[in-house]
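Visitor: no sequence for this one, just the structure:
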């Protein structure tokens, strides 16, 4: 009698638009299934999940965008909250790894903020996190040179990682029937697969959906304080968002557990 198939391990790919998240997922899948975009608004954060198998283990790769990319340039928009809740609900089986995708460019405040939102705010510093640096196809033969030059700066920004890989996620143009970046692309695919296998938790970190989303909402409210970044008052907006896809009772439970004052649904 065969043993039951293990549940896929959930991996969240996050980072700003244009950093190659979808391209890396396609590289792991071996086919173009995840939408890619270079536009300012991007085409991710629909919580798209892609199943795949690496070295005999089942994984589910989540393609997301940073919460700093709301349609109006705000972090805690209604749309972002709605999609965040769906992401938390879909991850009821837990999270095994965070993959932060960045480009090989100077370190910015936005990079640090996205790190904090996903690692601290969403996953409570309880999930392994790795970083993948993209856009390094022209830094041959040593793509890892970027990391050697910037790891100290990254650490000074209080960003800690369990592992890293410097890659190219594009094959480039064909020249005489051969893709320009084929060699770098193949080595990048191997490096990314090895990074996932080495750092992915086999026992996922899990929380009850309501408790988890409450924790995330509290963190966002406490940590993203500027007028530019937050919807104010968050409590009313949060209730209005949640009751679009939850019962009033469940929406009130989340808002109340988040220590926020909700409106009376009967009024």
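Guide: Alright, I've got the coordinates. The model shown is predicted, which means the values in this text are computed figures rather than measured ones.

Visitor: from here on, just use CA atoms for contacts and neighbour counts.
Guide: Noted.

Visitor: how many residues are close by residue 133?
Guide: 23 (other Cα atoms under 10 Å).

Visitor: which SSE is it in?
Guide: Of the helices and strands defined by DSSP states H and E, residue 133 is found in strand 129-134.

Visitor: how about the strands in the stretch 101-250 of the chain?
Guide: Taking DSSP state E, counting those that start in this stretch as the test, the strands found in the stretch 101-250 of the chain are 129-134, 163-166, 174-175, 178-179.

Visitor: now the helices for this structure?
Guide: Along the chain, the stretches classed as helices by DSSP state H are 21-29, 78-90, 109-115, 145-156, 182-199, 209-223, 234-242, 248-257.

Visitor: run through who's touching the shortest one.
Guide: Right, the one you point to is helix 109-115. By Cα atoms under 8 Å, 6 or more residues apart in numbering, the surrounding residues in contact with helix 109-115 are 15, 66-68, 100, 102, 157, 159.

Visitor: wait, isn't residue 60 in contact with residue 25?
Guide: No: taking contacts as Cα atoms under 8 Å, residue 60 lies outside contact range of residue 25: 10.2 Å.

Visitor: more neighbours: which of the two?
Guide: Counted by other Cα under 10 Å, residue 60 and residue 25 do not tie: residue 25 has more neighbours, with 25 against 19.

Visitor: how about the contacts made by that one?
Guide: By Cα under 8 Å, 6+ apart, residue 25 lies in contact with 34, 61, 63.

Visitor: burial count for the residue nearest to residue 53 when sequence neighbours are not counted?
Guide: Nearest non-adjacent residue to residue 53, counting by Cα to Cα, 6 or more residues apart in numbering: residue 59, 5.9 Å away. By other Cα under 10 Å, the residues close to residue 59 number 21.

Visitor: against residue 123, how distant is residue 59?
Guide: From residue 59 over to residue 123 the distance is 18 Å, taken as Cα to Cα, to the nearest Å.

Visitor: next one: residue 157
Guide: 19 Å.

Visitor: same question for residue 16.
Guide: Separation of residue 16 from residue 123 (Cα to Cα) stands at 18 Å.

Visitor: do residue 216 as well
Guide: 8 Å.

Visitor: could you check the distance from the residue nearest to residue 53 over to residue 237?
Guide: Distance, residue 59 to residue 237, by Cα to Cα: 35 Å.

Visitor: now residue 116
Guide: Plainly put, residue 116 is 23 Å away from residue 237 if you go by Cα to Cα.

Visitor: list the buried ones in stretch 114-124?
Guide: Buried residues in stretch 114-124, counted by 16 or more other Cα atoms under 10 Å: 114-119, 121-124.

Visitor: got it, and stretch 127-146?
Guide: For stretch 127-146, burial by neighbour count (16+ other Cα under 10 Å) applies to 127-137, 139, 143-144.

Visitor: and those, which two are furthest apart?
Guide: Longest distance between any two of the buried residues of stretch 127-146 is 30.7 Å, between 127 and 139; criterion Cα to Cα.

Visitor: got a markdown table for the contacts of residue 25, with neighbour count too?
Guide: A markdown table is the format used below for those (neighbours: other Cα atoms under 10 Å):
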| residue | neighbour count |
| --- | --- |
| 34 | 21 |
| 61 | 24 |
| 63 | 24 |
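
Visitor: next up, a structure to set beside the first:
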């Protein structure tokens, strides 16, 4: 990756898994606010700028994600709107180069699978490298042991990654664990540099219709076709004729 270039990273995971701490670990300083009581919202994002010692710059988009495996009908409109706005924002800056999927060390759950599918399969159409970042492993004798123990469960839930980083991102550790924090920074930066795709994914033709059709499957009670058109025209600013074409492409079997 050329020094001086800028790469776009989308980091996602459930509230409380330590996304802000991972950003601070990657940056080598506290740039992201850490709050255990972060409000629950869907696909909202905050942007951070990080530069590595070799001059490579990263624009990290920290998303607030789903809390439940299925979307309620009330969460559907903001999810669609925020996804549309985020992909347009990323298009202006060269697309998505890497996904960082943060999970807390523990058992693999259906909610983890839900988040994985939403971002990797639905949002990025499986066209962006994904790195699994496992946090809260400071008490592991060897942090990598967590992955060896849980690789089978990840496979069971069809959670696949180009690479992984087992680490601790807690920066208020006592002296015995401080070395693991510094080790974790090297692990994280190494996996980012190894898997960040130089050619950013920008969505492409038909992305929005594909995303909506897959997102509808997450919704408890399918939204009406007229509601989708309304979101696209009134909240996304899309011309009515184009919105109708997008809604039509979704397929009548998915909307009523």
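Guide: Nice, thanks for sending it over. Owing to the predicted nature of the structure, the values given are computational and were not obtained by experimental measurement.

Visitor: about what we covered before: tell me which of the helices of the first structure sits most buried.
Guide: helix 21-29 (a mean of 23; mean count of other Cα atoms under 10 Å).

Visitor: one step back: out of the buried residues of stretch 114-124 of the first structure, who's nearest residue 222 of the first structure?
Guide: Closest approach to residue 222 of the first structure among these (Cα to Cα): residue 121, at 10.0 Å.

Visitor: of the buried residues of stretch 127-146 of the first structure, which is the nearest to residue 163 of the first structure?
Guide: The closest of these to residue 163 of the first structure turns out to be residue 130 (Cα to Cα; 4.8 Å).

Visitor: residue 182 of the first structure against residue 171, yeah?
Guide: Yes: if you go by Cα under 8 Å, residue 182 of the first structure and residue 171 touch, sitting 5.6 Å apart.

Visitor: contacting residues around the equivalent of residue 15 of the second structure over in the first structure?
Guide: Aligning on TM-score structural alignment places residue 15 of the second structure opposite residue 17 in the first structure. Residue 17 of the first structure sits next to 37-42, 65-66 when contact means Cα under 8 Å, 6+ apart.

Visitor: if we go to 10 Å?
Guide: 36-44, 64-66, 69, 101-102 (Cα atoms under 10 Å, 6 or more residues apart in numbering).

Visitor: one more: residue 184 of the first structure?
Guide: By Cα under 10 Å, 6+ apart, residue 184 of the first structure lies in contact with 136-143, 167-171.

Visitor: same question for residue 129 of the first structure.
Guide: Residue 129 of the first structure is in contact with 11-12, 96-100, 115, 118-119, 123, 159-164, 196, 199-200, counting by Cα under 10 Å, 6+ apart.

Visitor: the corresponding residue of the first structure for residue 33 of the second structure - nearest residue in space that isn't next to it in sequence?
Guide: Per TM-score structural alignment, the equivalent position to residue 33 of the second structure in the first structure is residue 35. Among residues not flanking residue 35 of the first structure along the chain, residue 22 sits closest, at 6.2 Å (Cα to Cα, 6+ apart).

Visitor: wait, isn't the one you found in contact with residue 32?
Guide: Yes: using Cα atoms under 10 Å, residue 22 of the first structure is in contact with residue 32, at 8.8 Å.

Visitor: shared neighbours, these two?
Guide: Here residue 22 of the first structure and residue 32 share no contacting residue, scored by Cα under 10 Å, 6+ apart.

Visitor: follow-up on the earlier one: right, and the helices of the first structure - which one's nearest residue 3 of the first structure?
Guide: Nearest to residue 3 of the first structure, of all the helices of the first structure, is helix 182-199, at 21.7 Å by Cα to Cα.

Visitor: find me the equivalent region of the closest one in the second structure.
Guide: Using TM-score structural alignment, helix 182-199 of the first structure pairs with 178-195 in the second structure.

Visitor: mean shift between the matching stretch and the first structure?
Guide: When the first structure is overlaid, stretch 178-195 of the second structure sits 0.7 Å from its aligned residues on average, using mean Cα distance after the TM-score superposition for the first structure.

Visitor: centre of the chain to that stretch, how far?
Guide: Relative to the centre of its chain, stretch 178-195 of the second structure is centred 19 Å away, using Cα atoms, centre = their mean, to the nearest Å.

Visitor: likewise stretch 230-243 of the second structure?
Guide: With Cα atoms, centre = their mean, you get 25 Å for stretch 230-243 of the second structure.

Visitor: quick check: residue 95 of the first structure touching residue 119?
Guide: No: in this structure, residue 95 of the first structure is not within contact of residue 119 by Cα under 10 Å, at 11.3 Å.

Visitor: quick check: neighbours shared by these two?
Guide: By Cα under 10 Å, 6+ apart, the residues touching both residue 95 of the first structure and residue 119 are 126-128.

Visitor: can you redo the residues you listed as a markdown table with distance to residue 153 of the first structure?
Guide: Below are these laid out as a markdown table (distance: Cα to Cα, whole Å):
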| residue | distance to residue 153 of the first structure |
| --- | --- |
| 126 | 23 |
| 127 | 23 |
| 128 | 20 |
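
Visitor: now, which of those sits nearest residue 91 of the first structure?
Guide: residue 127 (13.0 Å).

Visitor: how near is the closest one to residue 117 of the first structure?
Guide: Separation of residue 127 of the first structure from residue 117 of the first structure (Cα to Cα) stands at 13 Å.

Visitor: next one: residue 20 of the first structure
Guide: Distance, residue 20 of the first structure to residue 117 of the first structure, by Cα to Cα: 19 Å.

Visitor: how about residue 17 of the first structure?
Guide: In this view, residue 17 of the first structure and residue 117 of the first structure are 16 Å apart by Cα to Cα.

Visitor: repeat that for residue 84 of the first structure.
Guide: For residue 84 of the first structure relative to residue 117 of the first structure (Cα to Cα), the value is 12 Å.

Visitor: who touches both of those two?
Guide: Contact criterion Cα under 10 Å, 6+ apart; residues shared by residue 84 of the first structure and residue 117: 67, 216.

Visitor: picking that back up, which of the contacts of helix 109-115 of the first structure are buried?
Guide: 15, 66-68, 100, 102, 159.

Visitor: CSV for those, including distance to residue 256 of the first structure?
Guide: Below are these laid out as CSV (distance: Cα to Cα, whole Å):
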residue, distance to residue 256 of the first structure
15, 31
66, 26
67, 23
68, 25
100, 32
102, 36
159, 32
